[in-house]
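Visitor: need coordinates for the following:
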Amino acid sequence: MKATWKGTLSFGDIDIPIALYKATEKHGDLGPHRVHAEDGSPVRHKRWREEEDGETEDREAAKGHRHSVSRKIVLNDKSMASPPPPDRKRVDVLASVDEGGVDPMLFGQAYYVGGTDPIADQWYVLFRDALRESGRVAVTRVTLGARESLAVLRVHDDLLVLQTMSRPGEVRRPTGIAPRSDITVGPEELKMAMHLMDILSVGFDLDEVHDDRR
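Guide: Alright, predicted model coming up:
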């Protein structure tokens, strides 16, 4: 398994050398692609310059904003650059919270956390076991790529797992989606639904659920 990130896990005065490995992967890409209807050859998109009504090369393209109807602001590498975070190769533990204290809606990509220095494995095990015994997860800050993110560290079997998080303000409000508040169900209807839940829970194995389109 190839590491996607290497750095340190900072816990109090302890720095533990670690590497992150993506915990999930997609198998195959069976999505449709644009092709010619008659011969099946791939159909490509071209970059078109409206001012000259002609094709332009990728190296000539830049990013920009429309400031007004008649004015556009073109951005270059210098104007798009932002000050780098204090330390890009570090997972900083900010707090520990109860395992149920973080809304699963915030969770994103998961990474296995592995140690990179056998001498520091004792510190890794110490941190892992402290989380396990406390029933808590650690809220951390980490920079993956160019973006600084919040993430949680939790225990999965004998490993630490880091899972990126959206910030609470990034979760959209489900306005107008929930059923009307005046809709109710009777006790017999609820009892029947609960019985069905019990039937569906017997002997379920997620590994036996296959993607028929793969």
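Visitor: can we go C-alpha only for contacts and neighbour counts from here?
Guide: Noted.
Visitor: shouldn't residue 200 be within a strand?
Guide: No - using DSSP: H, G, I helix; E, B strand; the rest coil, the secondary structure at residue 200 is helix, not a strand.
Visitor: separation between it and residue 177?
Guide: Counting by C-alpha to C-alpha, to the nearest Å, the separation of residue 200 from residue 177 is 27 Å.
Visitor: who has more neighbours, those two?
Guide: The neighbour comparison of residue 200 against residue 177 (other C-alpha atoms under 10 Å) goes to residue 200, with 10 against 7.
Visitor: can you give me the distance of the more buried one to residue 194?
Guide: Residue 200 is 10 Å from residue 194, by C-alpha to C-alpha.
Visitor: please apply the same query to residue 139.
Guide: For residue 139, the distance to residue 194 - C-alpha to C-alpha - is 36 Å.
Visitor: which one's more surrounded, those two?
Guide: Using other C-alpha under 10 Å as the criterion, residue 139 and residue 194 rank with residue 139 on top: 22 against 12.
Visitor: the more buried one sits in which helix or strand?
Guide: Here residue 139, judged by DSSP states H and E, is contained in strand 136-144.
Visitor: before we compare anything, build this one as well:
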Amino acid sequence: MQTVWKGSISFGLLNVPVRMSVATARENVRFRTLHKECHTPLMQKKFCPHCNKEVEYEDTVRGYEYEDNKFVIISDEDLETIPVATTKTIEIVDFIKLEEVDPVYYDKTYYLRPGDGGEKPYLILRNAMRETGRVAVAKVTIRQKEHLALVRIIGNALAVETMFFPHEVRNVEELGIDKLEGKIQIRNEESEMAVKLVENLTTEFNPQKYTDDYREELLKMIRQKIDGEEIKEVAAPEPRPQVLDLMEKLRASVEATKKEDKAAKKAPTPRKKRKTV
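Guide: Got it, this is the predicted structure:
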């Protein structure tokens, strides 16, 4: 895996040299923008409206707009002089239980592997976290931004989960959900039926079970176009019968999930599809 950051984990008086790699990658189907007339890929050019000319990358600088159309220029050298310890260190602040963190704070996951000479302290830290069942709250600077982060164990490796700071998470109170409590009356039977529906659909999490159906169908359509096949219009799914009463909808859903649960237990486990492009 490609190293995107190199530094160390600061753990009390212990320093653990580590290398950071991106843990996830979006598998999006990418499109190019073409000229409609000749299907030639269009070029993305930087243009200065003041000088009325194209600008090469090497002639650009980084600027911060502090007022309308007023900028202060920030160079790479300026960024390197910022006196923040987390530019080269994952600074552990606290140890907590993972379940105490709401997923709304999570941003991106990175894997950590030992750097040169860091094998032993890496394993000591990992084993201590595993034995205590704790994760570490930390701070780290990646690409000119300091992140709140979580150091945790994935498999047998340490990983960093960058997080949003509290001021970056919008207040859920703005949705006004609490005001609905006094306006909406929910019958006990409706609550009980909803709980049964949740229980019927409850299972162990298996990430292999979930597939990107849209991406698969999109690639299938692209392959058909490459092969010169006619693209057939897919018929719209049959509309479900309308059930006007909420209680009847809940009851019908509970009965349907009971049948699906029995069928799923009898059905053989599907083989994993091979990826094709």
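Visitor: matching residues in the second structure for the strand holding residue 139 of the first structure?
Guide: Counting by TM-score structural alignment, strand 136-144 of the first structure pairs with residues 134-142 of the second structure.
Visitor: that stretch: which residues count as buried?
Guide: Using 16 or more other C-alpha atoms under 10 Å as the test for burial, stretch 134-142 of the second structure gives 134-141.
Visitor: can you check stretch 119-136 of the first structure too?
Guide: Across stretch 119-136 of the first structure, burial judged by 16+ other C-alpha under 10 Å covers 121, 123-124, 127-129, 131-132, 136.
Visitor: likewise stretch 250-266 of the second structure?
Guide: Across stretch 250-266 of the second structure, burial judged by 16+ other C-alpha under 10 Å covers 250-251, 253-254, 257.
Visitor: inside helices: which ones of those residues?
Guide: Among those, the ones falling in helices (DSSP state H) are 250-251, 253-254, 257.
Visitor: make JSON lines from these and add distance to residue 264 of the second structure to it.
Guide: Putting those into JSON lines (distance: C-alpha to C-alpha, whole Å) gives the following:
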{"residue": "250", "distance to residue 264 of the second structure": "21"}
{"residue": "251", "distance to residue 264 of the second structure": "20"}
{"residue": "253", "distance to residue 264 of the second structure": "16"}
{"residue": "254", "distance to residue 264 of the second structure": "15"}
{"residue": "257", "distance to residue 264 of the second structure": "10"}
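Visitor: which of those residues sits closest to residue 98 of the second structure?
Guide: For these, the closest approach to residue 98 of the second structure (C-alpha to C-alpha) belongs to residue 257, at 31.6 Å.
Visitor: in contact with that closest one, which residues?
Guide: If you count contacts by C-alpha atoms under 8 Å, 6 or more residues apart in numbering, residue 257 of the second structure has them with 197, 200-201.
Visitor: hmm, back to that, looking at the buried residues of stretch 134-142 of the second structure, which is nearest residue 82 of the second structure?
Guide: Nearest to residue 82 of the second structure among those, counting by C-alpha to C-alpha, is residue 141 at 11.0 Å.
Visitor: so how far is residue 157 of the second structure from that closest one?
Guide: In this view, residue 141 of the second structure and residue 157 of the second structure are 21 Å apart by C-alpha to C-alpha.
Visitor: next: residue 32 of the second structure.
Guide: Distance check for residue 32 of the second structure against residue 157 of the second structure: by C-alpha to C-alpha, it reads 37 Å.
Visitor: so for those two, which residue has more residues nearby?
Guide: Between residue 32 of the second structure and residue 157, residue 157 has the larger neighbour count (other C-alpha under 10 Å), namely 14 against 9.
Visitor: what do we get in the first structure for that one?
Guide: Taking TM-score structural alignment, the alignment pairs residue 157 of the second structure with residue 159 from the first structure.
Visitor: that match and residue 111 of the first structure, how far apart?
Guide: The gap separating residue 159 of the first structure from residue 111 of the first structure is 10 Å, by C-alpha to C-alpha.
Visitor: do the same with residue 125 of the first structure
Guide: 17 Å.
Visitor: do the same with residue 12 of the first structure
Guide: Applying C-alpha to C-alpha, the value for residue 12 of the first structure to residue 111 of the first structure is 22 Å.
Visitor: equivalent analysis for residue 38 of the first structure, please.
Guide: Applying C-alpha to C-alpha, the value for residue 38 of the first structure to residue 111 of the first structure is 44 Å.
Visitor: those two: which is more packed in?
Guide: Shown here are residue 38 of the first structure and residue 111; by other C-alpha under 10 Å, residue 111 has more neighbours (21 against 6).
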